[in-house]
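[1] Could you look at this predicted model? Sequence included:
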Amino acid sequence: MEWRPATNLATVRGMLIRRETPADISAIRDVTDLAFKDGPEALLIDWLRDDPGWIPELSLVEDAVLGHVVCTRGYVDSVPALGLGPIAVHPAHQRAGIGSALMHAVLGAAEARGERAVILLGSPDYYSRFGFRMASEFGITPPDPAWEPYFQARLFSDVPAGPFRYAEPFNRL
């Protein structure tokens, strides 16, 4: 059974977090380009939207689209899991709690959907506050061995050890 919130809105830490709509796509590109200094992340999000791994209810924005987070279908070995990212916050609004609100909202939505795990590549110092631990503690290995010091997982239920595979568009980067 697929999880569907009563509405597309959630309030986290006084901020309105909601599902992206088609009207948000341009603003998501802009905030992602600004946050990642015109890296490939905005293009990646466009590619992900056209991929079978896209999960619309896990593409969330802060209401004014000052931030965005997305989780897409990935796999640990052959077991479904989520790959989190990119997550972006407009540089002028970083350190204001938007990223944390987005993380809490997307993790809550993932758990409510019955997802088994969320995997990401990022700073262990930052993401540990959201319950992430080094993926190697669970025997989960990254697609690129060089990512090992930054490759993390948050498990909601049992997941076997094995390699993690992101949605196909990540392979184009």
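    That came through, no problem.

[2] contacts and neighbour counts: CA atoms only from here.
    Fine.

[3] Do you have the strands of this structure handy? List them.
    Taking DSSP state E as the criterion, the chain contains strands spanning 9-12, 15-19, 54-62, 67-76, 79-89, 117-121, 133-134, 140-141, 151-155, 162-165.

[4] Got another one to weigh against that:
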Amino acid sequence: MMDLVQETPDDWWEVEALYDLCFAPGREALSSYRLRDGVPAVPELCLLSRDADGILGGAIRCWPVRIGPARAVLLGPVAVHPTRQGEGLGAYLIGRALDVARDMGWRRVMLVGDAPYYSRFGFQKLKDVKMPPPTNPDRVLGVALYPDAWKGIKGNVRKAKD
């Protein structure tokens, strides 16, 4: 298994190139990117994996968001280089990011993604949480890092100001 390390500013362009390789053109037009604009990522939750030769195999980034007065982590994007897919690296990145978020005291994590894939990490549809359009509401998922962390949380997801 590859080691995970915290992303540094020197890694930024290489991680961006990985995201460009793994995602469709126009990925930055998605509503989740509007929530990230001008907001610093949570550095401890921006992880990457390099092999013994220093080659980037995968990366994950996370940002703070707000739903009403509640704070949450917006997980993603997560990407694994095509030559490393099928090795469990994506699951490893997600699992580690969730563990670190919990250790940091974050109570809840959300994302926009495929429920069949993310349900294995405990993510479920957030019926009362609304992402900015044009997000498909069936893809808005969340996981509680502590019991009842999503209880009573509802409303529009917006940029974190702090």
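    Alright, I've got the coordinates. What you see is a predicted model; the values in this text were computed from it and never measured.

[5] Isn't I87 of structure 1 up against C71?
    No: taking contacts as Cα atoms under 8 Å, I87 of structure 1 lies outside contact range of C71: 9.2 Å.

[6] Between these two, point out the one with more neighbours.
    C71 (28 against 20; other Cα atoms under 10 Å).

[7] for the strands of structure 1, which one sits closest to A96 of structure 1?
    Checking the strands of structure 1 against A96 of structure 1 by Cα to Cα gives strand 79-89 as the closest, at 9.6 Å.

[8] Now do the buried residues in the closest one.
    Judged by neighbour count using 16 or more other Cα atoms under 10 Å, the buried positions of strand 79-89 of structure 1 are 80-89.

[9] Just give me the mean distance for it relative to structure 2.
    Strand 79-89 of structure 1, aligned to structure 2 and superposed, deviates on average by 0.9 Å (mean Cα distance after the TM-score superposition for structure 1).

[10] quick one on the thing from earlier: what's the closest of the buried residues of strand 79-89 of structure 1 to A42 of structure 1?
    Checking the buried residues of strand 79-89 of structure 1 one by one against A42 of structure 1 (Cα to Cα), the nearest turns out to be P86, at 8.5 Å.

[11] ok, back up a step: JSON lines for the strands of structure 1, including distance to A105 of structure 1?
    Formatted as JSON lines, these follow (distance: least, Cα to Cα, whole Å):
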{"stretch": "strand 9-12", "distance to A105 of structure 1": "7"}
{"stretch": "strand 15-19", "distance to A105 of structure 1": "7"}
{"stretch": "strand 54-62", "distance to A105 of structure 1": "8"}
{"stretch": "strand 67-76", "distance to A105 of structure 1": "9"}
{"stretch": "strand 79-89", "distance to A105 of structure 1": "12"}
{"stretch": "strand 117-121", "distance to A105 of structure 1": "13"}
{"stretch": "strand 133-134", "distance to A105 of structure 1": "19"}
{"stretch": "strand 140-141", "distance to A105 of structure 1": "24"}
{"stretch": "strand 151-155", "distance to A105 of structure 1": "14"}
{"stretch": "strand 162-165", "distance to A105 of structure 1": "23"}
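
[12] how many neighbours does whichever residue in structure 2 pairs up with A135 of structure 1 have?
    Using TM-score structural alignment, the partner of A135 of structure 1 in structure 2 is L126. Look at L126 of structure 2: counted by other Cα under 10 Å, it has 19 neighbours.

[13] Which residue, neighbours along the chain excluded, lies closest to L126 of structure 2?
    L141 (5.3 Å; Cα to Cα, 6 or more residues apart in numbering).

[14] ditto for P137 of structure 2
    K130 (7.0 Å).

[15] In the top helix by length along structure 1, which residues are buried?
    Longest helix in structure 1 by number of residues (criterion: DSSP state H): helix 98-112. When burial is assessed from 16+ other Cα under 10 Å, helix 98-112 of structure 1 yields the following buried residues: 98-107, 109-111.

[16] try stretch 133-149 of structure 1
    133-136, 138, 140-142, 148.

[17] With stretch 11-24 of structure 2 instead?
    Per 16+ other Cα under 10 Å, stretch 11-24 of structure 2 contains these buried residues: 15, 18-19.

[18] Which members of those residues occur in helices, if any?
    Per DSSP H, the buried residues of stretch 11-24 of structure 2 map to helices at 15, 18-19.

[19] list the contacts for M15 of structure 1?
    62-63, 98, 101 (Cα atoms under 8 Å, 6 or more residues apart in numbering).
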